[in-house]
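# I'll drop the sequence and a predicted model, then ask my questions.
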Amino acid sequence: MKKIHIIGLGLLGGSFALAAKKIFPELEITGFDSDSENLGVAVEMQLISKALPEPGKDTDIVILATPVDTLFEILDKTLSKVGEKTLVMDFGSTKDQLCQQVSQHPKRAQYLAVHPIAGTENSGPKAAQVDLFDGKVMIICEMEKTDVHLKKMAYDIFDALNLRLRFMDPKDHDLHLAFVSHLSHATSFVLGKTVIDKTADERNILDMAGSGFASTVRLAKSSPEMWGPIFLENKTNVLEALDSYIDHLTAFRNRIANYDSEGLKADMREANKIRNILDFKE
């Protein structure tokens, strides 16, 4: 493997470039971003060696790290133009619709659907971190539909980046992510908006915000340009997750309204069980 081309040079695309260059110094990484400022910063930071609107015919791997509502158009165009020895993969947070859309493409075997479970609330090439992927999970969907020789290149680089591979059905991926990722971002955005609305009347409210508020609302700093499309692309599953959350939130509110001390504590003790899951995961 000698050449990688990255389309979308934000947090994920930029971090992948940094990590790949550190492990494979001889690797040539080119790239493109529709935001000219991001593209200029990526070149200045040497995330890429050269800005190219399209990958060269001898490119080994093309990575798509753009908002999910742009992925199919870019994937379709890229697959149609690359050589037969090039692998194309995307880093999108939703997979079911994209996998269905690309299912009949003549070069479907040159596509690998992946999703790195890595990120921060920051965006753009300046947010790139060389260790962002280290030890993280890389979900792979429909791996059996990808050419075995091409996906070996991806597996080799994933292994070098210390990524842990998990294989999932696209529908299961989108359902599970709606609950463990998309819901947390949605609730954080709403919490942030709720507090901001309150500060219109009480300017000093944020003076009382401690670490608990900061950690809970951290995701509200995430990019709307990235997360708006995710919520809409995964609409059915996100709505299911939100409906379940609203039901639990309403029940919690009712326990407070009714001075139900024991019920309130029982709900919180049940929620405490998440500690066992997260401690085991770590």
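Noted; the coordinates are in hand.

# switch to C-alpha atoms for all contacts and neighbour counts from now on
OK.

# mind checking the SS state of the residue positioned nearest the centre of the chain?
Residue closest to the mean C-alpha point of the chain, counted by CA atoms, centre = their mean, is residue 93 at 4.7 Å. Under DSSP: H, G, I helix; E, B strand; the rest coil, residue 93 falls in the coil class.

# From residue 175, how far off is it?
11 Å (CA to CA, to the nearest Å).

# try residue 96
10 Å.

# what's around residue 85, how many residues?
For residue 85, the tally of surrounding residues (other CA atoms under 10 Å) stands at 14.

# Next one: it relative to residue 151, how far apart?
Counting by CA to CA, the gap from residue 85 to residue 151 is 11 Å.

# Can you pull the residues that touch both of these two?
Between them, residue 85 and residue 151 share no contacting residue under CA atoms under 8 Å, 6 or more residues apart in numbering.

# In the stretch 1-150 of the chain, mark out all the helices, start to finish.
With DSSP state H, counting those that start in this stretch as the criterion, the stretch 1-150 of the chain has helices at 11-23, 36-44, 71-81, 96-102, 148-160.

# ranking those by burial, who's on top?
Across the helices of the stretch 1-150 of the chain, averaging neighbours per residue (mean count of other CA atoms under 10 Å) puts helix 11-23 on top, at a mean of 22.

# Which of the helices of the stretch 1-150 of the chain sits closest to residue 127?
Ranking the helices of the stretch 1-150 of the chain by distance to residue 127, with CA to CA as the measure, places helix 11-23 first at 5.4 Å.

# Check the offset of the longest helix seen in the chain from the chain's centre.
Scanning the chain for the helix with the most residues, using DSSP state H, yields helix 235-257. For helix 235-257, the separation from the chain centroid amounts to 24 Å (computed by CA atoms, centre = their mean, to the nearest Å).

# Name the next helix or strand downstream of that helix, please.
Scanning forward in sequence from helix 235-257 by DSSP states H and E, the next helix or strand is helix 261-272.

# In addition, the following structure is provided for comparison:
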Amino acid sequence: MKLCVIGLGLLGGSFALAVKAIHKNTFVLGVDANPAHGQRALERGIADEVLPLPEALKQSDLVVLATPVDVIYTLLPEVLDLIPDQATVVDLGSTKDLLCQVVAQHPKRGQFVAAHPIAGTEYSGPDAAFASLLEHKTMIICEREKSGPASLALVEELCRDLQMPLRYMGAKEHDLHLAYVSHLSHISSFALGLTVLDKEQDEKNIFDMAGSGFSSTVRLAKSSPAMWGPIFAQNKKNVSEALESYIRQLQEFKATIDKDQQQEAKELMAKANEIRRILG
């Protein structure tokens, strides 16, 4: 199989490494706007060859779009225009509604599978990629009824090979849920990082006194702005609603502290403890 990976960073690189580890005959054609990333992907064995986009597409059996979502939005119609008639395109973006809308009437819509792996780290670039990133991570497939049987079956089979459980949902439903369980947590982490940096001008104090709780909570603040900025923009309505709910909760906590309502604060925390049951 000839696999074209557009965007040779954490997700694209990890997908390529994972597929190559399982399917030894896979030849990976890499495409990346950053020449240094392309070179590093070759050095790490993520890609076997790095080519310009049109040249890579015309040879590909499966094309994976693993760039920031604003780039996916721009590239997706062009990629569908250029791929061979039997090829499949899958994206790994964290938003789905706008991406599905932009190709809804494309004559090759059936060759596209809208997917989102619930996987990642706070790091980016080819050096962040590793083969086991996707293992046992859920892959969400949106609008599966609009993907052709052959393309859908190919992506599903690869997910099973990578030990990725599959879930199916609509694009709008996906974006609503992810605003709360993914996008909001990143904004919260960015905001916490800014709050502490603004208060503690002496960085040494931050690192000397930061415990594991702070480190785990602020970890996502190290994530790439180039990736997350477009996600917030494409899912702005759902993200804004999630933020409004979150701000109300913060204000409620603040009110219990301002009014020295210790019992009320404990009740809020006890209610939040229910998350343990949901997360297992």
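Nice, I can see it. None of these values were measured; they are calculated from a predicted model.

# Fetch the TM-score of the aligned pair.
For this chain pair, the superposition-based TM-score is 0.97 by TM-score structural alignment, normalised by the length of structure 2; 278 aligned residues with a CA RMSD of 1.1 Å.

# thinking again about what came up before, would CSV of the helices of the stretch 1-150 of structure 1 with distance to residue 258 of structure 1 be doable?
Below are these laid out as CSV (distance: least, CA to CA, whole Å):
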stretch, distance to residue 258 of structure 1
helix 11-23, 46
helix 36-44, 53
helix 71-81, 49
helix 96-102, 43
helix 148-160, 53
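
# And these: which comes nearest residue 257 of structure 1?
It is, among these and with distance given as CA to CA, helix 96-102, at 41.1 Å.

# Give me the helices and strands touching that closest one, please.
helix 71-81, helix 170-177 (3 or more CA pairs under 8 Å, 6 or more residues apart in numbering; DSSP states H and E).

# ok, back up a step: determine which of the helices of the stretch 1-150 of structure 1 approaches residue 252 of structure 1 most closely.
It's helix 96-102; of those, that one is closest to residue 252 of structure 1 (CA to CA) at 33.3 Å.

# Check the mean deviation of the closest one from structure 2.
In the superposition against structure 2, helix 96-102 of structure 1 averages 0.8 Å from its aligned positions (mean CA distance after the TM-score superposition for structure 1).

# again, but for stretch 246-254 of structure 1
Mean deviation for stretch 246-254 of structure 1: 0.3 Å (mean CA distance after the TM-score superposition for structure 1).

# matching residues in structure 2 for that stretch?
Taken onto structure 2 by TM-score structural alignment, stretch 246-254 of structure 1 occupies residues 247-255 there.

# which parts of that stretch are buried?
residue 253 (16 or more other CA atoms under 10 Å).

# now do stretch 169-178 of structure 1
Neighbour-count burial for stretch 169-178 of structure 1 [16+ other CA under 10 Å]: 170-171, 173-175, 177-178.

# same check, this time on stretch 179-193 of structure 1
Here stretch 179-193 of structure 1 shows 179, 182-189, 191-192 as buried, counting by 16+ other CA under 10 Å.

# And that stretch, how far out from the chain middle?
Relative to its chain's centre, stretch 179-193 of structure 1 lies at 14 Å (CA atoms, centre = their mean).

# cool, stretch 86-93 of structure 2 as well?
Remark: stretch 86-93 of structure 2 is offset 15 Å from the chain centroid, using CA atoms, centre = their mean.

# Same question for stretch 151-171 of structure 1.
Computed by CA atoms, centre = their mean, the chain-centroid distance of stretch 151-171 of structure 1 equals 15 Å.

# who's in contact with it?
1, 19-20, 23, 61, 87, 95-96, 99, 112, 133-143.

# And the strands in the stretch 101-250 of structure 1?
Using DSSP state E, counting those that start in this stretch, the strands of the stretch 101-250 of structure 1 run over residues 111-117, 137-141, 164-168.

# Nearest to residue 247 of structure 1 among these would be which one?
Comparing those by CA to CA, strand 111-117 comes nearest, at 27.4 Å.

# one step back: from residue 164 of structure 1, how far out is the residue nearest to the residue nearest to the centre of structure 1 when sequence neighbours are not counted?
Spatially, and ignoring its direct neighbours in sequence, residue 93 of structure 1 is nearest to residue 115 (6.1 Å; CA to CA, 6 or more residues apart in numbering). Using CA to CA, residue 115 of structure 1 is found at 12 Å from residue 164 of structure 1.

# Can you pick out the residue with more neighbours from the two?
Of the pair residue 115 of structure 1 and residue 164, residue 115 is the one with more neighbours under other CA under 10 Å, namely 21 against 16.

# tell me the contacts of the more buried one?
By CA under 8 Å, 6+ apart, residue 115 of structure 1 lies in contact with 90-93, 138-140.

# doesn't residue 91 make contact with residue 66 of structure 2?
Yes - the criterion here is CA atoms under 8 Å, and residue 66 of structure 2 meets it with residue 91 at 6.2 Å.

# Find the residues that touch each one of these two.
With CA under 8 Å, 6+ apart as the test, residue 66 of structure 2 and residue 91 both reach residue 72.

# Now for the nearest residue to residue 40 of structure 2 once chain neighbours are set aside, how many residues are close by?
In space, and not counting its chain neighbours, residue 40 of structure 2 is closest to residue 126: 6.5 Å by CA to CA, 6+ apart. When neighbours are counted by other CA under 10 Å, residue 126 of structure 2 registers 25.

# residue contacts, residue 126 of structure 2?
8-10, 13, 37, 40-41, 46 are the contacts of residue 126 of structure 2 under CA under 8 Å, 6+ apart.

# Can you tell me which of those is nearest residue 26 of structure 2?
residue 46 (11.1 Å).

# hmm, back to that, out of the strands of the stretch 101-250 of structure 1, which one sits most buried?
strand 111-117 (a mean of 23).

# how about that strand, aligned to which bit of structure 2?
Aligned by TM-score structural alignment, strand 111-117 of structure 1 corresponds to residues 112-118 of structure 2.

# Now find how far off-centre the matching stretch is within its chain.
Worked out by CA atoms, centre = their mean, stretch 112-118 of structure 2 lies 9 Å from the chain centre.

# Please apply the same query to stretch 220-231 of structure 1.
On CA atoms, centre = their mean, the centre of stretch 220-231 of structure 1 falls 10 Å from the chain's centre.

# cool, and stretch 133-146 of structure 2?
Counting by CA atoms, centre = their mean, stretch 133-146 of structure 2 comes out at 11 Å from the chain centroid.

# which residues touch it?
Under the contact criterion CA under 8 Å, 6+ apart, stretch 133-146 of structure 2 has outside partners 14-15, 18, 96, 109-110, 113-120, 152, 159, 162-171, 174.

# change it to 6 Å
110, 114-118, 162-171 (CA atoms under 6 Å, 6 or more residues apart in numbering).
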